[in-house]
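**Q** sequence-free structure coming up:
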């Protein structure tokens, strides 16, 4: 059947996984935890970070202190990073009879299902990463003076207008999003992950998405001023026409493979780590057994988490005694939410 349908063979079709594309883009990097704590429920670590100095801390005139007196000690903060999401295929069993019936050798038959289930795992992992990124949306300030968007909130932004039956993209409103990005002191090219109305805006504007087939990253951002990644699950996970905006090198996919320190690899039993067929930086645990009933059993799995370089208290909070005054970015996490509208 695949020889007939080619790329439209249902067994081989799949969704656009823009969140994974953004996280695993070589320019973004990733973090892999080596095999340790095997068999435990989760893998964890601790990351320390500092709170920046602010202009409101600067003293003037008679308030300028003497170094002969003790001052305020800046206190570093810590966050516990946990990889608590374990995903796996069901255990799949293959019998020799099935392979004989379809005139296909064992290795070719199993490999096709390995690739198909890798695709399914990627799509589920993409949904999980979208949800985790959604949970990281913080307070967002807006350069036009409108009210801040609260933690977890999405700002409505009209990107399409229809007049006399003709739909046109609203470039000025799209620029507002990029200006918000700059106003919140982020650097680099903003990354946008979504679909729906945002995707239609990009199409009508003649902009390319960074995960479109045959489109180079530099070409995609050249006119857009943003790196847009289509994700077919965005409206389902985030809400209709909602999309995420965040900085490069801010969000990182954490991964861990239990088989990294097992590495059993024989004809009858395998506990190995195999690379994903699409993302070079993504690996899966392959557990494979040839049983006494002359069947082949296998499953693919992995441990994952999402780490943000900007924590909820990276700019301090009202309860902190140090720093001594509130940062204008208090509550900002580097992840912003918008909802693209049309009228």
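**A** The structure has been received and is ready for your questions. Computed from a prediction, not measured in an experiment: that's the story for all the values here. Residues are numbered from 1 along each chain as shown.
**Q** contacts and neighbour counts: CA atoms only from here.
**A** Noted.
**Q** In this protein, where's the longest strand?
**A** strand 295-308 (DSSP state E).
**Q** Not counting its own residues, what contacts the one helix or strand residue 176 maps to?
**A** Assigned by DSSP states H and E, residue 176 falls within helix 171-183. Helix 171-183 has contacts (C-alpha atoms under 8 Å, 6 or more residues apart in numbering) with 141, 142, 143, 144, 157, 158, 159, 190, 225, 226.
**Q** now those residues in a markdown table, with neighbour count?
**A** Output for the contacts of helix 171-183, formatted as a markdown table (neighbours: other C-alpha atoms under 10 Å):
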| residue | neighbour count |
| --- | --- |
| 141 | 21 |
| 142 | 19 |
| 143 | 17 |
| 144 | 10 |
| 157 | 18 |
| 158 | 20 |
| 159 | 22 |
| 190 | 20 |
| 225 | 15 |
| 226 | 21 |
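**Q** another structure for you, compare them:
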């Protein structure tokens, strides 16, 4: 059984029919997932893809804790009490999400011949290929929502200590119509500095902070207090209302939280095996900043060679093709012990939690 022709045609056809710049077929992830893709924290691991190659690999990061003032003495001697103590943390134990399509022979017969002749694919004479792509994208959108949900849920327990409060619970802030020294945005910036975070704050959340950000977006000049529009990165995610709390939001330092994704159907694990063919498929994604990228999924194409019946004897599916889309992924956070016990930043991991109001 030769499945290669269909799979190769499918991979080529998606590019021919839509392409990365076709606005009708972009899959836009929301909120937290969008932030993780737009602000990658693991890109400096240059050999990550080579380390994976379809294998189950736990990739670890080694780190040292910065020195403590208490280790410094005023005595001139040859004692060397400070040594290199390396610590390790995994950059993400993979989660798994999957969704599948079934294409009955009654539909597939209409374009199977076209699928093996890639030169004419994308032509209006093969509209069902476009229909397959549309159907696949609806399922991919659902899976991206599920992945985002799992990542938001994982982050709920991974917020670090805020040195200003000494806790990792949500700090209450208020976004007023006129900015002053006690306003929520000033509090966030002050906390960001107090926790010695570098770069520009990245915000993900819902409710009050979203309303405040929309007010910034409609500013065309300075407000009555003399303040212009905020330039902070903000990502709205409705799932945070359920998983973190209504009006809750997170503030992240660049590089301290990231998406780690894995592909299984690569290298020696790709190709035709038994009655299935295993491959990867890149999905065009538009980020919040307008940048185009791809999100690569594992795919399995399998032919169901017998009709499927339920316990009552009723046919529930004809002979046809199964297309199974899946993804392995994980969430990386700066470890909670990145700073040593006794350090003023003990427990800080670059992610702070807040709850906002608009009064």
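**A** Done, it's in. Just so we're clear, the structure is a prediction, and the values are computed from it rather than from any experiment.
**Q** quick one: the helix or strand that the helix holding residue 176 of the first structure is followed by aligns where in the second structure?
**A** As assigned by DSSP H and E, the chain's next helix or strand after helix 171-183 of the first structure is strand 191-194. Per TM-score structural alignment, the counterpart of strand 191-194 of the first structure in the second structure is residues 202-205.
**Q** how about the matching stretch: buried residues?
**A** Within stretch 202-205 of the second structure, the residues that count as buried by 16 or more other C-alpha atoms under 10 Å are 202, 203, 204, 205.
**Q** Repeat that for stretch 96-113 of the second structure.
**A** 98, 102, 103, 104, 105, 108, 112.
**Q** What residue in the first structure is paired with the first one?
**A** Under the alignment (TM-score structural alignment), residue 98 of the second structure pairs with residue 88 of the first structure.
**Q** Pull the contacting residues for residue 134 of the second structure.
**A** Here residue 134 of the second structure is in contact with residue 25 (C-alpha under 8 Å, 6+ apart).
**Q** what about the helix or strand hosting it, how far off from the first structure?
**A** Using DSSP H and E, residue 134 of the second structure sits within helix 127-155. Once superposed with the first structure, the aligned residues differ from helix 127-155 of the second structure by a mean of 1.7 Å; criterion: mean C-alpha distance after the TM-score superposition for the first structure.
**Q** Now do the buried residues in that helix.
**A** Going by 16+ other C-alpha under 10 Å, helix 127-155 of the second structure has these buried residues: 128-130, 132-133, 136-137, 139-140, 143-145, 147-153, 155.
**Q** And stretch 183-192 of the first structure, by the same measure?
**A** Applying 16+ other C-alpha under 10 Å to stretch 183-192 of the first structure flags 184, 189, 190, 191, 192 as buried.
**Q** and it, how far from the chain's centre?
**A** Distance of stretch 183-192 of the first structure from the chain centroid (C-alpha atoms, centre = their mean, to the nearest Å) equals 16 Å.
**Q** Output the buried residues of stretch 96-113 of the second structure in JSON lines; the columns should cover secondary structure and distance to residue 267 of the second structure.
**A** What follows is those, written out as JSON lines (DSSP: H, G, I helix; E, B strand; the rest coil; distance: C-alpha to C-alpha, whole Å):
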{"residue": "98", "secondary structure": "strand", "distance to residue 267 of the second structure": "21"}
{"residue": "102", "secondary structure": "strand", "distance to residue 267 of the second structure": "26"}
{"residue": "103", "secondary structure": "strand", "distance to residue 267 of the second structure": "27"}
{"residue": "104", "secondary structure": "strand", "distance to residue 267 of the second structure": "30"}
{"residue": "105", "secondary structure": "helix", "distance to residue 267 of the second structure": "30"}
{"residue": "108", "secondary structure": "helix", "distance to residue 267 of the second structure": "29"}
{"residue": "112", "secondary structure": "helix", "distance to residue 267 of the second structure": "27"}
